[in-house]
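Participant: Sequence first, then the predicted structure:
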Amino acid sequence: MRLYNTLKRKKEEFEPLNGNKVNLYACGITAYDLCHIGHARSSVVFDILVRYLRFKGYDVTFVRNFTDIDDKIINRANETGVTATELAEKFIGEFYVDMDKLNILRADIEPKCTEHIPEMIELTQNLIEKDHAYSTPSGDVYFKVRSFDDYGKLSGRNIEDLQSGARIQPGEEKKDPLDFALWKAAKPGEPSWESPWGEGRPGWHLECSAMSEKYFELPFDIHGGGQDLSFPHHENEIAQSEAATGKEMARFWVHNGFVQINSEKMSKSLGNFFTIRDILDKFMPETLRYFLLTMHYRSPLDFSFEALEEAEKGIRRVYSALEQTGEALQKAKWSKAALPEEVLAEIESAEKGWAEAMEDDMNTAGAMGHMFTLIRLAGRIAEEKAWRKSEGGRDAWTRILEDMKEWGEVLGIFTRDPKEFLEELKLCMLERKGIEVAKVEELVAARKEARKNKDFARSDEIRDELIELGIEVKDTPQGAVWTVI
């Protein structure tokens, strides 16, 4: 498998450091608010990376942290009249609610910052002893950026460029504007812990260095997060960990791209900020997950509700095909005929293509293209009378369903019972359109009655009324079937 390594700015062949064992650390949320679609994208990306590595047979240990003490948490807690601990616990719980709906696997280890204060103090002491950090009279501790020669190697930034825009703020006791906080002296009313420098709390960047080192021996295989974390967060993690240990921190750095809203950066000030719940109020969770896979994980993803509607059509098409193929396999008798070799070759080509797409830096968009190839092929087999009644057709359908199930488990989509999913999707679409099921059923029944009485003019009127509502009716041997369009 080839993964794009931000540190090297190129795709590299991924091989674990220790045989079959893969150690993967991803930065989690700062628990002060509901998760937005940027969190959804990052969570889905690393969920699929873990799933795919396990699919390949690797023994993966996945660590994803929670930042449960931070300026944002403290400020929000003060605004709402609760403790920082209460606020963080609330939004960690809300995180699980959202991620469970999106079919995100739980990480193997989910450390919280406040549970690892001793490790952070020890790391800070180590850096001071090695002259990579210093304490101030007020009790702050800063990392000496210029003491680490490789600073900027992840983001590609250099000290001179950073220096030109850096300033020491009034009241700060930094020796250099580039230095960043490892430990912050306690302020009145803030949560704090005892340390050699007095009461205080850890800086944001320190957390992930201390927690990843606690659970993994350095270097570990993969460190991941959103593109926005590359600098300064991940850059500072590298500086802290490597200055303290003299070892490389992580071998591969994997970052997912931004989510944009109608080609603009998502921002509360622009009024284009959407939480996961804003979206799940209108669309099914699997539709959102499917949408997030339609673009390569490193590319910017342009979100719009129109794009979600297109994703909804795609996912409905797949589940409809899975349902029809499953029903076709219930036939009792099959002729001995085989399928033409070129049909089997198409299946093999799709299987090879799916694997190649996933091996090429986890190209889920390309992989899903090969899933649609199989879905189209399943439909072609159904259209050919000789094929759909043959043992060859049966075997091809069985193989297609097995492939779709296996691939769906890796991508976390297309794993539900098709009939159940399609019924739920129908209700979701009706609710979004503000249409009651009873109203549709009433019109469909009236149309059936009109056709029974050979009142085709009335039947056509009702059909047109249904189309205006966004409902299409098809007459099948089993009766009228309606769908939302």
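Facilitator: Sure, I can see it.

Participant: all contacts plus neighbour counts: C-alpha atoms, from now on.
Facilitator: OK.

Participant: Not counting its neighbours along the chain, what's nearest residue 301?
Facilitator: With sequence-adjacent residues excluded and distances taken as CA to CA, 6 or more residues apart in numbering, residue 301 is closest to residue 259, at 4.8 Å.

Participant: Can you verify my assumption that the one you found contacts residue 303?
Facilitator: Yes: between residue 259 and residue 303 there is a contact at 6.6 Å, judged by CA atoms under 8 Å.

Participant: okay, these two: which has more neighbours?
Facilitator: A direct count of neighbours by other CA atoms under 10 Å for residue 259 and residue 303 places residue 259 higher, at 23 against 19.

Participant: For that one, which residues are in contact?
Facilitator: Residue 259 sits next to 37, 38, 41, 265, 266, 300, 301, 302, 303 when contact means CA atoms under 8 Å, 6 or more residues apart in numbering.

Participant: Check residue 361 too.
Facilitator: 1, 2, 3, 4, 11.

Participant: Next up, the contacts around the residue nearest to residue 295 when sequence neighbours are not counted.
Facilitator: Using CA to CA, 6+ apart and skipping the chain neighbours, the partner closest in space to residue 295 is residue 365 (5.4 Å). For residue 365, the contacting residues are 293, 294, 295, 296, by CA under 8 Å, 6+ apart.

Participant: distance of residue 365 from residue 287?
Facilitator: 15 Å (CA to CA, to the nearest Å).

Participant: if we can go back for a sec, which pair of the contacts of residue 259 spans the longest distance?
Facilitator: The span of those, defined through CA to CA, is set by 41 and 265 at 14.5 Å.

Participant: and those two? which has more neighbours close in?
Facilitator: residue 41 (23 against 15).

Participant: Pretty sure the more buried one sits in a helix.
Facilitator: Yes: the assignment for residue 41 by DSSP: H, G, I helix; E, B strand; the rest coil puts it in a helix.

Participant: try it against this one:
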Amino acid sequence: MTTIKLQNTRTRKKEVFEPIDAQNVRMYVCGPTVYDRAHLGNARPVVVFDVLFRLLRSEYGADKVTYARNFTDVDDKINARAAERGRPISDITAETTQWFLDDMGALGALEPTHMPRATAYISEMIAMIEDLIARGHAYSDGAGHALFSVKSYEEYGKLSGRSVDDMIAGARVEVADNKRDPMDFVLWKPSNDDQPGWDSPWGRGRPGWHIECSAMARDLLGASFDIHGGGNDLMFPHHENEIAQSCCANPDGEFANVWLHNEMLQVEGKKMSKSLGNFFTVKDLLDQGNPGEVIRFVFMQTHYRKPMDWTEEKAKQAEATLRKWRALTAGIEPAASAAAAVMDALADDLNTAGAVAELHKLASAGDAAGLLASAQMMGLLGAEMGAWADGPSVDLTPFADLFFAARQTAMETKDFGEVDRLKSTFVEAGLEVRMSKTGVELVPGPGFDPSKLEALT
């Protein structure tokens, strides 16, 4: 069995992973708030923890790993979107939830074992809040709010490594008259007639954001479970608050033993932003002709704890590599198991970049069976992901030879008119022209249209 080591955010150490129960390895990952299409940054933790899910299933057995990822379907952003579009909130959440599942499925992500919706766990949230109040860790302001008392939990701030004073200074903390302390956070808040609401001991209202994950994780995974994951933007305040309320409500539990956080995503070296014009949803990239498998492969080439930069050049290179690997493994049965070097890389704190390097070595060595088994373990080269690479079957060798001959003639005559004409035709058809001293390679890109080459035959 491969020894898995993971960088635990809470201890700041790379630790050997030892599950609480090897017969039921449990992982919780914070999911999306469903009011719009998932952007490219939303997809990174999905792919990261999908790879971990696959690794755990490979090591412990597919039926011995439980993975929960939630949907936040009660939120002020959802309310605003529903009002903006004049549609029922339930319609908005149902539609955007399916969008998310479709888009992540296109990236080859397996569906988690459980995908709980916050609105299905309101009673569990109310029960947890009541328990926190009874234990002296929360209080009601008498006006429809229930709030968690941060000072009642001495370990607050250990995950992010910051003191409460630092967190107050470095964050936008709402200072309200109903708070006993500026850091106290909302567990329950009142709803007006236009907002979704449920009856509670504090009046008609709806849950705060943080309580939902604690309630759902406890119900599905227990008071103590193995791994909690998410983007590092959630470390404070969301994950700090989850730990505080969960540990206070379950003093005999540990909540999550291991915390994993992925770094953020950039586009062409800059933070993704609508104002910069580099904001993409996953659907945008798919509609632009970027195959889901290619997007997934680009993600895997950067370690999850490092910032990832999405570029068009990386996407082109990833597509070319996957085409070559699919050609190499066509008609081949995969090996009985993934290559040991690939598994060792993944087991070393989910080093997907190292695993990809090992895939390149397998391809270079001509080990098609080992390449296929290893890539499929990582969610690549599966038959269900390969339709994009099938495309029209066109032998591009004659066109490459034609271009090479024209280039040789042009070098002698100094007339590059024919070379330019051919290259323009190839580019318009969706081919990338790669030239070297010894030959020409024509690489189909997204939207390759062979009909545009007919004029050359």
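Facilitator: Yep, it's here. The model shown is predicted, which means the values in this text are computed figures rather than measured ones.

Participant: before we move on, the earlier item: per the alignment, the residue nearest to residue 295 of structure 1 pairs with which residue of structure 2?
Facilitator: Counting by TM-score structural alignment, residue 365 of structure 1 lines up with residue 353 in structure 2.

Participant: Can you tell me the element that match falls in?
Facilitator: Residue 353 of structure 2 belongs to helix 352-364 when assigned by DSSP states H and E.

Participant: Also residue 299 of structure 1?
Facilitator: Here residue 299 of structure 1 is assigned to no helix or strand, by DSSP H and E.

Participant: residues near it, how many?
Facilitator: With other CA under 10 Å as criterion, residue 299 of structure 1 counts 11.

Participant: And residue 48 of structure 2, by the same measure?
Facilitator: Residue 48 of structure 2: 24 neighbours (other CA under 10 Å).

Participant: for residue 16 of structure 2, same thing?
Facilitator: Residues near residue 16 of structure 2, counting by other CA under 10 Å, number 15.

Participant: so what's the counterpart of it in structure 1 up against?
Facilitator: Aligning on TM-score structural alignment places residue 16 of structure 2 opposite residue 13 in structure 1. By CA under 8 Å, 6+ apart, the contact list for residue 13 of structure 1 reads 1, 2, 3.

Participant: Arrange these in a markdown table, one row each, with distance to residue 388 of structure 1, neighbour count and secondary structure as further columns.
Facilitator: A markdown table is the format used below for the contacts of residue 13 of structure 1 (distance: CA to CA, whole Å; neighbours: other CA atoms under 10 Å; DSSP: H, G, I helix; E, B strand; the rest coil):
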| residue | distance to residue 388 of structure 1 | neighbour count | secondary structure |
| --- | --- | --- | --- |
| 1 | 37 | 17 | coil |
| 2 | 39 | 15 | strand |
| 3 | 41 | 21 | strand |
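
Participant: And those residues, which is closest to residue 192 of structure 1?
Facilitator: residue 3 (40.3 Å).

Participant: which one is the closest one nearest to, not counting chain neighbours?
Facilitator: Excluding its sequence neighbours, the residue lying closest to residue 3 of structure 1 (CA to CA, 6+ apart) is residue 361, at 4.4 Å.

Participant: So that neighbour versus residue 222 of structure 1, what's the distance?
Facilitator: From residue 361 of structure 1 across to residue 222 of structure 1, the span is 13 Å (CA to CA).

Participant: What helix or strand is residue 225 of structure 2 located in?
Facilitator: Under the criterion of DSSP H and E, residue 225 of structure 2 resides in strand 224-231.

Participant: what does that strand correspond to over in structure 1?
Facilitator: Using TM-score structural alignment, strand 224-231 of structure 2 pairs with 219-226 in structure 1.

Participant: Nearest residue to residue 267 of structure 1 in space, please, no chain neighbours.
Facilitator: Nearest residue to residue 267 of structure 1, sequence neighbours excluded (CA to CA, 6+ apart): residue 273, at 5.3 Å.

Participant: just to revisit the earlier point, now the strand holding residue 225 of structure 2: how far from the chain's centre is it?
Facilitator: Centroid separation for strand 224-231 of structure 2 versus its chain: 14 Å, with CA atoms, centre = their mean, to the nearest Å.

Participant: what's downstream of that strand, the next helix or strand?
Facilitator: helix 240-249.

Participant: Show me what that following helix is packed against.
Facilitator: Where contact means 3 or more CA pairs under 8 Å, 6 or more residues apart in numbering; DSSP states H and E, helix 240-249 of structure 2 is packed against helix 122-134, helix 209-221, strand 255-262.
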